[in-house]
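**Student:** Generate coordinates for the sequence data below:
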Amino acid sequence: MTTAEARPADSGKLDSAVLKVAGVVVLGAVMAILDTTVVNVALQALTLQFQTSLDTIQWVVTGYLLALATVIPVTGWACDRFGTKRPYLLSIGLFLLGSVLAGMAWNIESLIAFRVLQGLGGGMLMPAGMTIMTRAAGPHRVGRVMAVLGVPMLLGPIGGPILGGWLVDAVSWRWIFYINVPIGAIAFLLAWRILPKDEPRAAERFDFPGMLMLSPGLALLIFGVSKIPAEGGVSSLSVWLPGLLGLALIVAFVLRATRIPNPLVDLKLFKDRTFSVAMITMTFFMVAFMGAMLVLPTYFVLVRGESALQAGLLLAPQGIGAMLTMPVAGRLADKIGAGKIVLPGIVVILAGLAVFTQVGAETPYPVLLAGLFVMGLGMGMTMMPISAAALQTLTQRSVARASTSMNIIQQAAGGIGSAVVSIILASLLAGKFGVPTSQGQLTATVALMNPQTHAMAAGASADAFASTFLWALVLIALCLIPALFLPKKPVAPAEDPELVTTETAA
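**Tutor:** Purely as a prediction, here's the structure:
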């Protein structure tokens, strides 16, 4: 029997079994992604609660991010060695335990430690979930699968700030962690009952030396980059030393990985042209996208004086736009090729973001909301088709490792993009108010709160934001170059040698 004959006639559709698996994975992903955005709204409340500085409280976010970067490289091997179900259940369990303990935190040190534990679970949720869904659906339906998995990626930026603002204002900051308990418990039970028990593959030797290079290397690099806004540049020892050490460890890992049979991250995947082009496009996109997402709510809070909850509500049109185009883009990416979807999507994002390059202190809200909606339409046409293109030409056996590589790139590029755009904004604000870079945003906040200087400060701050959005526009425009090389027609998945051998024998 051939592979084509083995597929059902309606193989282009997602059947009920695949949709059930998708529902379980999406529930877990919603929990993890919501938690990355919901905490940002609570940072001010946490600062007051623990009587600490902003530099210290930022570790509630940074510690989580470092844990994510540390555990992601292990996920691909774990999914091969133990099957996908057991690592997925373990990741939900760790995330639940970290959530409960974080809600019970008694000081800032304990909160940071429990957030790291949360991150160890959260880091496995997305790559393991992506592997489960892709294996269940098959490479020929990966575009539709990515469209489904994109739902939590949209709900997080929309619902996170809204939910976080409401919980902090109406209940307690502790409930931004406790809210995960009922969601996680349901996700765990459903995963236990619904997810198929896949058999572990032939055991490979785990690359412990590679883990000791790549995981700390990523953590040190992200740590160094995350310190740039607080230190006001890259000249500080606490910025360049960990960053340099991180880069050295990553380079050492790459050199070693090309010479051993089973590295932690399979660099042979990058010999696949489609995968390589998709990863380059993803890198540029995540740097620009995460940077822009950081600046947008800050504009509403700092310049327009909105609360965190109101800022979250104002960002909703972006998610609504993406929800309209994402399902259609997923289907079209499978039928006509990702390149024909991604390129127009980037152009649409540029059109929406262009509105914000002209932003002022009193730009009408309908204009801003329209710009956000257009950006959302473009996001829905871009993010998931890039991921789908990366996986479409790979064998089933390669999907777990490819998902791992993709998630590492997304986390690293997103963290770097946030830091880069933060530095641009801080530098521009500092230049407007004639203060050091590290004091730019604080000085702007104080001036905006003073009625006598509010008008001047609002105009100057808005100019700084407009220039920052222009930089984000340039970064997103750079995505057009690698996107030109994405496939512009449907591509057939590679044959899995094990599957071909089995079918031939039959």
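
**Student:** only C-alpha atoms for contact and neighbour calcs from this point on.
**Tutor:** Noted.

**Student:** Which helix or strand contains residue 199?
**Tutor:** Using DSSP states H and E, residue 199 is not contained in any helix or strand.

**Student:** same deal with residue 463?
**Tutor:** Per DSSP H and E: helix 454-478 holds residue 463.

**Student:** buried ones in that helix?
**Tutor:** The neighbour-count check on helix 454-478 (16 or more other C-alpha atoms under 10 Å) flags 454, 457-473, 475-477 as buried.

**Student:** want to put them side by side, so please do this one too:
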Amino acid sequence: ALGGVAQDSWVLILVRFITGATAGFMTPAGFSLLTTTFPEGPLRNKALAIYGAIGASGFLLGVVVGGVLTSLDWRLVFFAPAALALGFLVVGWAFIARDPSRDKASTNQRGQFDLAGGLTLTAAMVSVVFGIVTVGENASNPFGPIAFGVAAILAGVFAVIERRASDPLIPAGVVTRGLLPWASSIGLLFIGAFFAWQFVLTLYLQELLGWTPLQTGLAFSAMGIELLIAPFLTPRLVERFGNAAVMVTGLGAVAVGFALTLRLDATSGFFDLLPSLLLLGVAFAFIYGPLTAAAVEGVDESEHGVAGGIVYTGFQFGAALGVSAVTIVLVGGDPGPAQLEDYQRALIVPSAAAGLALLIGLLLSVRQRTRSIQVAD
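**Tutor:** Predicted coordinates for the structure are as follows:
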């Protein structure tokens, strides 16, 4: 709601900070509720597939509805989610039961909030993004290397804080457990690539081809095929082939989809873009749920919330890195309007990130297959 009444850009930046912070509370908690409610196996995989479908649909629906609302008044892009969030708050307060064990726990038994760790880690990530943008705009600007140095120092401070904290933000060893490091890396690259691709493609369609926000949003709605696949087909495929195999298939789809957009030119239309949009819909259906399910494989149930927090931090950090990197490549130091070759060059960034995510996914799949053979022997 604050964003809807904003008169200055700094207010919008503040709003983005607030929404990011609240997402940091909600997503790990929701993820932990699911993984601790449903036992590991087909039932949890199905629950996470539905959860993933709804989450991915949020991305897709936001693009479509955002185009509609922007065509009416850009402030509605803030007011509409505020009204929706208020409804969720009322319903959640009424229907989401309290955890009895937390109610009975004493204050000393309850977890503490690692404010120092959270602020330090956030500052480190912001410094990295700032350094990338600064170096991209002007390689000779000393603030770029300084920002990277500050990020390294903050990362070291964060490690010290976590080692000494009684209830650390990230408990020792959890980052390297099970499939969490693999899932986090893939999630960072995949979401980073998607946000970079979406950002460039939106500008390409509206600035170069002259599409309206409504036309752009309706075009992206083709990715809604994900809604038909994720709840029904994905759980069956996971049950038969496993999370890693299904996720790699999705990564292959997104890599091909991004590669196909490299051929777009000034005369391209909706049907030239359609194959990529459909492949992206398939990718979200095959990646989002299996990725979140794979993230908790080998992680203690008590640390599922932490695992979810790490994965979704990777999502957010990846989005920031992706948009920052692709903006630098798109602008290329030229303050004038972007030309066709600028968009074509920028689209290489998400394609490369998707290719790297696919490579990591293939390595994970090979690792899982090798371990299965060793266990069988």
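
**Student:** ok, back up a step: where in the second structure does the next helix or strand after the helix holding residue 463 of the first structure align, residue-wise?
**Tutor:** Next along the chain after helix 454-478 of the first structure, taking DSSP H and E as the criterion, comes helix 480-483. Using TM-score structural alignment, helix 480-483 of the first structure corresponds to residues 358-361 of the second structure.

**Student:** List the superposition-based mean deviation of the matching stretch with respect to the first structure.
**Tutor:** Superposing on the first structure places stretch 358-361 of the second structure at an average distance of 2.0 Å from its equivalents, by mean C-alpha distance after the TM-score superposition for the first structure.

**Student:** Outside of that stretch itself, which residues are in contact with it?
**Tutor:** Contacts with stretch 358-361 of the second structure, where a contact means C-alpha atoms under 8 Å, 6 or more residues apart in numbering, come from 182, 186, 244, 247, 248, 251, 252, 255.

**Student:** which of the residues you listed sit farthest apart?
**Tutor:** 182 and 255 (17.7 Å; C-alpha to C-alpha).

**Student:** Those two - which one has more neighbours?
**Tutor:** Legend: neighbour count by other C-alpha atoms under 10 Å for residue 182 of the second structure and residue 255, higher for residue 255 (26 against 21).

**Student:** what's near enough to touch the more buried one?
**Tutor:** When contacts are counted by C-alpha under 8 Å, 6+ apart, residue 255 of the second structure touches 351, 354, 355, 358.

**Student:** Now the corresponding residue of the first structure for residue 39 of the second structure: closest residue in space, sequence neighbours ignored.
**Tutor:** Alignment note (TM-score structural alignment): residue 39 of the second structure maps to residue 138 of the first structure. The shortest distance from residue 138 of the first structure to any non-neighbouring residue, by C-alpha to C-alpha, 6 or more residues apart in numbering, is to residue 396 (7.5 Å).

**Student:** Alignment lookup: the one you found to the second structure.
**Tutor:** With TM-score structural alignment as the criterion, residue 396 of the first structure matches residue 301.

**Student:** what about its match, neighbour count?
**Tutor:** Residues near residue 301 of the second structure, counting by other C-alpha under 10 Å, number 16.

**Student:** ditto for residue 242 of the second structure
**Tutor:** 17.

**Student:** That one and residue 74 of the second structure: what is the separation?
**Tutor:** According to C-alpha to C-alpha, to the nearest Å, residue 242 of the second structure and residue 74 of the second structure sit 43 Å apart.

**Student:** Just give me the longest helix of the second structure.
**Tutor:** The single longest helix within the second structure, with elements called by DSSP state H, is helix 42-72.

**Student:** Check which residues of that one are buried.
**Tutor:** 44-57, 60-70.

**Student:** mind checking how far residue 326 of the first structure is from residue 346 of the first structure?
**Tutor:** When distance is defined by C-alpha to C-alpha, residue 326 of the first structure is 13 Å away from residue 346 of the first structure.

**Student:** Alright, calling it a day.
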